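S.K.: build the 3D model from these lines:
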Amino acid sequence: MACRISELVIDAADPERLATFWSEVLGYVEIGREDDGSIGIGPPGVGFGGPLPVLVLSPTSDPRPKKLRLHIDVNATDRDQDAELARLLALGARRADVGQTGAESWHVLADPEGNEFCLLRARIQPV
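M.R.: The predicted structure is shown next:
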């Protein structure tokens, strides 16, 4: 028997803002709120325990470290990489420099709080 990733928790100065951003990026919906201000988002009609992990945006006042040791990679499901890049930038993502050469097949971006993530080239099937 093995484990699988059921949720990813992201510390956030503004959980509401990040929940809105990542919901738009991933096509997720809010699935719950906790008394501590955490907001859970996940696939519509599925929520926690489904085939995809949910994201939990957890409030924190701690300063963000310079570089995270873990980041999220995303792939477009219904458009090419250039069109998806334009969509993500319009949602509030920004380009991030983490030392890439410019020859990579992916784009390094940051969410509204500066958390890096990558937009990969391949288009994949939605779940």
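S.K.: can we go C-alpha only for contacts and neighbour counts from here?
M.R.: Will do.
S.K.: just give me the residue right at the centre of this protein.
M.R.: Among the residues of the chain, Trp22 comes closest to the average C-alpha position under CA atoms, centre = their mean, at 5.0 Å.
S.K.: I have a second one here; can you model it like the first so I can compare?
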Amino acid sequence: MACRISEIVIEARDPELLARFWAEVLGYVEIGREGNAVEIGPPGTGFGGAEPTLVFDRTNSAPRVKLPLHIDVSPTDRDQEDELARLLALGARPADVGQTGEESWHVLMDPEGNEFCLLRTRIEPVRQP
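M.R.: Predicted coordinates:
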């Protein structure tokens, strides 16, 4: 037996903003709300599908220190430069974490400053059964 990641919970000062941003990035839709939390996931699948859902839960705590993890995304239907342009238009911002400029990925920040990387390699979208 093994476990599978079913949800990733992200604390947010503005859960609505981050849910909208990440839904556009990933092609997800809103699938639920509970209290101040907004959950997004793959359309037609929701919780328990092949891909984990993301839950953005409101936090009122002071600005946090850098998270010990980040999300990597890969384009599914376009090349890296076209996807970079799309993500920047959605509100992502370039992040400087000491890159050399020779990396095959782009380091970005979402609207609340959470770092994520756009990888070069195009992957196939998950096909839902």
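S.K.: ok, the closest residue to the residue nearest to the centre of structure 1 other than its chain neighbours - contacts?
M.R.: Excluding its sequence neighbours, the residue lying closest to Trp22 of structure 1 (CA to CA, 6 or more residues apart in numbering) is Tyr28, at 7.4 Å. Neighbouring residues of Tyr28 of structure 1 by CA atoms under 8 Å, 6 or more residues apart in numbering: Trp22, Ile41, Gly42, Pro43, Pro44.
S.K.: any idea how far the second one lies from Leu18 of structure 1?
M.R.: Using CA to CA, to the nearest Å, Ile41 of structure 1 is found at 10 Å from Leu18 of structure 1.
S.K.: neighbour count: those two, which is higher?
M.R.: Ile41 (26 against 21; other CA atoms under 10 Å).
S.K.: before we move on, what SS does Gly49 of structure 2 have?
M.R.: Secondary structure assignment for Gly49 of structure 2 (DSSP: H, G, I helix; E, B strand; the rest coil): coil.
S.K.: still on that earlier bit, for the residue nearest to the centre of structure 1, pull up the helix or strand it's in.
M.R.: For Trp22 of structure 1, the host element (DSSP states H and E) is helix 15-26.
S.K.: map Leu90 of structure 2 onto structure 1.
M.R.: With TM-score structural alignment as the matching criterion, the partner of Leu90 of structure 2 in structure 1 is Leu91.
S.K.: and the spatially closest residue to its match that is not a sequence neighbour, how many neighbours?
M.R.: Distances taken as CA to CA, 6+ apart put Phe21 closest to Leu91 of structure 1, at 6.8 Å, once the chain neighbours are dropped. The tally of other residues near Phe21 of structure 1 (other CA under 10 Å) stands at 19.
S.K.: how about Asp111 of structure 1: what's its closest non-neighbour residue?
M.R.: Per CA to CA, 6+ apart, closest to Asp111 of structure 1 is Ala93, 4.8 Å.
S.K.: test my guess that that neighbour contacts Leu109.
M.R.: Yes. Look at Ala93 of structure 1 against Leu109 with CA atoms under 8 Å: they come within range, at 6.2 Å.
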